[in-house]
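# just need the structure, nothing else, for what follows:
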Amino acid sequence: MTTVFYARVSTADQNLDHQITQAKQTGFEFDEVVSDHGVSGVSTRLSERPEGKRLFDMLRHGDTLVVRWVDRLGRNYDDVTDTMRLLLRKGVIIKTVINRMTFDGSTNDPMQGAVRDALIAFMAAMAQAETETRKAAQKAGIEAARGKADKYRGRKPTYSREQFKLVQDMLSGSSTISEISKSTGLSRQTIYRIKDKPEASEKALTMWGM
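The predicted structure is shown next:
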């Protein structure tokens, strides 16, 4: 039985090492890492990505697929639900790093199956909704900045949106500030700022269109 960690890195600001480090710090061990770089989770289905295709060929019955969250598989509701159900029917176990959730298609209990499918649908919908919300916020932020070009926006954030999310995820766990700093490459001061003022930190990213 093989355990594969799959990561999707869609922008230059995102970092594969961050996703791998977070998975290992959460207690996951895997035999192989498969990753797609510069690929959108909105417009490109997993089966259409270079390494995504290979992932489908690799995984066999009894294997385990580990992902940071379902949004790494895609940010489109239909794509995520179709992909997860296809893999589960194939006998692949899917686990998420965040919240350590496990999806197993081997159950014969209709009630358990219904609960599992409902949870998959909910998570897929959240992934798509998060993308749409972020796009709307970015658009609003960009328009506001353009309309008030003479207004000072403050310092440009020294962290990317991916780093911001990773810091929040690790803060919600048992990671220390020093561990987070080492994993993300951010200063302790920046991490404390995100910890103490998450809304302001998020707003800064939006205002700069990040």
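# could you use CA atoms for every contact and neighbour count after this?
Noted.
# show the contacting residues for K95.
Going by C-alpha atoms under 8 Å, 6 or more residues apart in numbering, K95 touches T64, L65, V66, V67, M101, T102, F103.
# to check against the first, give me the structure of this:
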Amino acid sequence: MHYGYARVSTRDQNVDRQLDALRAFPVEDQRIYVDYYTGATFERPRYRRLVRRLREGDLVVVTSIDRLGRNYEEIIDQWRRLTRERLVDIVVLDMPLLDTRTCMGGEGDADVTRAFISDLVLQLLSYVAQVERENIRRRQAEGIAAARARGARFGRPRKERPVGAEEVLRAVAAGELSKSEAARRLDVCRMTLNRWLDEAGCA
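Purely as a prediction, here's the structure:
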């Protein structure tokens, strides 16, 4: 039985390219499982359902190896879980060398060699994918740091003080007005009020 698995990070991302490639393999729509995950939770209910359904000799098709996991260790773990424990084959469409149908089914030296090469290529590509993700995060962090050094600000813009704010701040500093009442009059939260007091030297 042929099964397909597709994964994207959020529902805003387009999964159509993966679905088209799986259908062209071909995999029937009712045997294609799709997961959407956000952030670090990496919850994959459809993947878990797919694994439970697999039987020895079935085939799992993915478009790329990073569909199997978030990082190098997880990709390797899932690959071995599927091929060694569930005894199913895997085809990675964008890397023809990663096709266990040509290397897991025989008993001769050629089959052992192909199995070794497949595992070796998998580990190499998983490592490269992990390094590239880390490099992307590093470049993003460096870009943000450089932008901040140039004076760029991120997040919500600071709220400007309304007319008469200094008088209210002085009243708070003199004990003539509570912070709660001052925040209400200035229509700001306590955190913003405290920042304004600190900036004005009234804290």
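# using a markdown table, lay out the contacts of K95 of structure 1 together with distance to G141 of structure 1.
A markdown table is the format used below for those (distance: C-alpha to C-alpha, whole Å):
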| residue | distance to G141 of structure 1 |
| --- | --- |
| T64 | 40 |
| L65 | 37 |
| V66 | 34 |
| V67 | 30 |
| M101 | 34 |
| T102 | 37 |
| F103 | 37 |
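# please enumerate the helices of structure 2.
16-24, 45-53, 72-80, 109-149, 165-173, 179-186, 190-199 (DSSP state H).
# chain center to the longest one, what's the gap?
When you say that, I think you mean helix 109-149 of structure 2. In terms of C-alpha atoms, centre = their mean, to the nearest Å, the centre of helix 109-149 of structure 2 is found 15 Å from the chain centre.
# quick one on the thing from earlier: which one of the contacts of K95 of structure 1 sits closest to S43 of structure 1?
For those, the residue nearest S43 of structure 1 by C-alpha to C-alpha is V67; the value is 19.1 Å.
# quick one: map that closest one onto structure 2.
The alignment partner of V67 of structure 1 in structure 2, by TM-score structural alignment, is V62.
# let me see the contact set for its match.
G4, Y5, A6, L22, I90, V91, V92, L93.
# on that earlier part again, TSV please, covering the helices of structure 2 and showing mean neighbour count.
Output for the helices of structure 2, formatted as TSV (neighbours: other C-alpha atoms under 10 Å):
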stretch	mean neighbour count
helix 16-24	16
helix 45-53	14
helix 72-80	17
helix 109-149	14
helix 165-173	18
helix 179-186	15
helix 190-199	15
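# among the ones you listed, which is nearest G39 of structure 2?
When the helices of structure 2 are compared (using C-alpha to C-alpha), the closest one is helix 109-149, at 14.0 Å.
# what residue of structure 1 matches up with E132 of structure 2?
So, by TM-score structural alignment, E132 of structure 2 is matched to E130.
# equivalent analysis for R114 of structure 2, please.
Checking with TM-score structural alignment, R114 of structure 2 has Q112 as its match.
# equivalent analysis for P45 of structure 2, please.
Under the alignment (TM-score structural alignment), P45 of structure 2 maps onto P50 of structure 1.
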